[in-house]
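Visitor: attaching a predicted model along with its sequence, questions to come.
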Amino acid sequence: MTDVLIVIPARYASTRYPGKPLVELTGAGGESKSLIRRSWDAAMSVDIEADVVVATDDDRIKDHAERFGAKVVMTAESCRNGTERCADVLGRIDHQPGIVVNLQGDAPLTPAWFISDLVAGLEANPDAAVATPVLRTDADALRGFKEDRKNDRVGGTTAVFDQTGRALYFSKEVLPYTGRDFAEGEENPVFHHVGVYAYRPDALSRYAQLPEGRLEKWEGLEQLRFMEHGLHVQCVEVEARGRAFWELNNPVDVARIEAILSAQGLD
């Protein structure tokens, strides 16, 4: 079995939402937990054997995470995104894993099977440097994407990939262009990129040495650096199984996520 390390990158100084990892989210039972705590709980529920660490450069996040029992690795302030922070972790631990999973700290609704399916997807594609999950949008999710763009909010990311699943592009715009809405239950071609990654350690170490790509900079999407430098990113389609998925990108997403927690009976 491949040795897996799950890293939860978390930074306090977010441009769009400072202090985001410590934002409190209320679950179905009325209990309030921080975003980083909920992300940690999601990582701990994965049904594969894995070590889990929080990676941060902020003492407030470190202290908070250690209080609820998380392992913490302090990383450099110079890390510009979660992938660079995961790469930094590799240089600060004694044991080198076979696969590193980046469960971003703003995705507390990530179902456990997304991660196990992702690891299996990377193992099944030996030419891939990175694997990442994609989820076909339903009518509600697609409306949410379009509503965010209409109101000039940075919402979810979409993914376009070839017939083998190799990524062609990721964007904060709604791609591909469809020109129309879709009815409930009607299959549509827009896939939500789920912000989780599984890396081979050599690709992760190489990433940290590569210059920021032009598309990466314009879109603000770290995974594009791999593609701009010719590395294979594999999209792994996952199934929602009735679970709603949304990331916390903006303050308005707090209410969205709390509503999902309540509706799905998640404490």
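Guide: Received it, and whenever you're ready, just let me know what you need. This structure is a prediction, so every number in the text was calculated from the model and none was measured.
Visitor: okay, CA-based contacts and neighbour counts for the rest of this
Guide: Will do.
Visitor: contacting residues for residue 55?
Guide: Contacts for residue 55 (CA atoms under 8 Å, 6 or more residues apart in numbering) come out as 7, 8, 9, 10, 72, 73, 74, 75, 85, 86, 89.
Visitor: please compare the first structure with the one that follows:
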Amino acid sequence: MITVIIPARYASSRYPGKPLAELDIGGGVRRSLIELTWRAALEVPEADAVYVATDDDGIAEAARGFGAEVIMTSGSCRNGTERCADALERAGLAPEIVVNLQGDAPLTPPWFLSALIAAMRADPTLDAATPVLRCEPATLALLQEDRRAGRVGGTTAVFDRAGRGLYFSKEVIPFVEGRAFSAGEVPVFHHVGVYAYRPETLRRYQDWPEGPLERLEGLEQLRFLENGARMQCVEVDSRGRVFWELNNPQDVARIEAVLKEQRT
């Protein structure tokens, strides 16, 4: 059984109330970020169940209003992975694989999640898996523009030849400033904020203390690396679709433009 959990919290240092932010998707239709993400999860063919996990009554009410199943979680969860682990325990779920689709990524194509599920099923030694997307020159320029402006536009990943994650950062890594690349040659990989885990790995995650790298970067996946867990980076293909997470209020217009284009 494959269970998709969408962790959502109201508090956010960069964008308070983000899950309930409404986006204009064209045709006079407006939907909240959390509903758009839930709809994206429903498109994953392997998903047997989809839940919204939150500690906020307002988000829970909104989610139930558009038809989602909700698991209420502890307010002490510090990140989405902890919230997924808490939801699993509170709801008494025992799936084969848990997929964490974070509530700010409505542009995530279903085949990204399918690729993670396939990787986890193919290799039982993997503790967790996450997708990475080779940047196009335009995407790299957006990441660099955000960093120069003091914004975090996205997370990048570096990994070994077997795909095992070595590091994730809110900086643009590796360092390529001032270099020009053609399409398909950019050596920077955009980390897509989606994870697949074994349930036992989630249970261990709750017991691990927050490490210094996780604390400095504010990236939950670094806890896996700091404790020697195998986090597999699965390269995915955008198939021409634009991927961007809603990290800052400035990202709303970018995502709305893509959603409107997808409706045409």
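Guide: Here it is on my side, so go on. Small disclaimer: the values here were computed from a predicted structure and weren't measured.
Visitor: work out the TM-score between the chains.
Guide: Comparison of the two superposed chains (TM-score structural alignment, normalised by the length of the second structure) gives a TM-score of 0.97, and 264 aligned residues with a CA RMSD of 1.1 Å.
Visitor: quick one on the thing from earlier: can you tell me which of the contacts of residue 55 of the first structure is nearest residue 240 of the first structure?
Guide: Nearest to residue 240 of the first structure, judged by CA to CA, of the contacts of residue 55 of the first structure is residue 8 at 21.5 Å.
Visitor: now which residue in the second structure aligns to the closest one?
Guide: With TM-score structural alignment as the criterion, the equivalent of residue 8 of the first structure in the second structure is residue 6.
Visitor: surely its match meets residue 106?
Guide: No. Using CA atoms under 8 Å, residue 6 of the second structure makes no contact with residue 106, being 10.9 Å away.
Visitor: what's the overlap in contacts for the two?
Guide: Among the neighbours of residue 6 of the second structure, those also in contact with residue 106 (CA under 8 Å, 6+ apart) are 37, 38.
Visitor: who has more neighbours out of these two?
Guide: Comparing residue 6 of the second structure with residue 106 by other CA atoms under 10 Å, the one with more neighbours is residue 6, at 28 against 24.
Visitor: what helix or strand is the more buried one located in?
Guide: If you go by DSSP states H and E, residue 6 of the second structure is part of strand 2-8.
Visitor: what do you get for residue 168 of the second structure?
Guide: Residue-wise, residue 168 of the second structure maps onto strand 165-169 under DSSP H and E.
Visitor: that strand vs the first structure, average distance?
Guide: Strand 165-169 of the second structure, aligned to the first structure and superposed, deviates on average by 0.3 Å (mean CA distance after the TM-score superposition for the first structure).
Visitor: where in the first structure does that strand fall?
Guide: Matched against the first structure by TM-score structural alignment, strand 165-169 of the second structure falls on residues 167-171.
Visitor: for stretch 145-153 of the second structure, same thing?
Guide: Alignment of stretch 145-153 of the second structure against the first structure: residues 147-155, by TM-score structural alignment.
Visitor: where along the first structure do the helices fall?
Guide: In the first structure, the helices defined using DSSP state H lie at 35-44, 59-67, 82-90, 112-123, 139-150, 201-209, 214-219, 224-228, 253-263.
Visitor: could you dump the ones you listed into CSV with mean neighbour count and distance to residue 132 of the first structure added?
Guide: Shown next, in CSV, are the helices of the first structure (neighbours: other CA atoms under 10 Å; distance: least, CA to CA, whole Å):
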stretch, mean neighbour count, distance to residue 132 of the first structure
helix 35-44, 22, 16
helix 59-67, 15, 26
helix 82-90, 23, 12
helix 112-123, 20, 6
helix 139-150, 16, 19
helix 201-209, 16, 14
helix 214-219, 14, 16
helix 224-228, 20, 12
helix 253-263, 17, 22
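Visitor: looking at the ones you listed, which is nearest to residue 163 of the first structure?
Guide: Closest approach to residue 163 of the first structure among the helices of the first structure (CA to CA): helix 112-123, 14.9 Å.
Visitor: what's the matching range in the second structure for the closest one?
Guide: Using TM-score structural alignment, the residues of the second structure aligned to helix 112-123 of the first structure are 110-121.
Visitor: average offset between the matching stretch and the first structure?
Guide: Compared with the first structure, stretch 110-121 of the second structure is 0.8 Å away on average (mean CA distance after the TM-score superposition for the first structure).
Visitor: out of the contacts of residue 55 of the first structure, which comes closest to residue 185 of the first structure?
Guide: Distances from residue 185 of the first structure to these, taken by CA to CA, are shortest for residue 8, at 33.7 Å.
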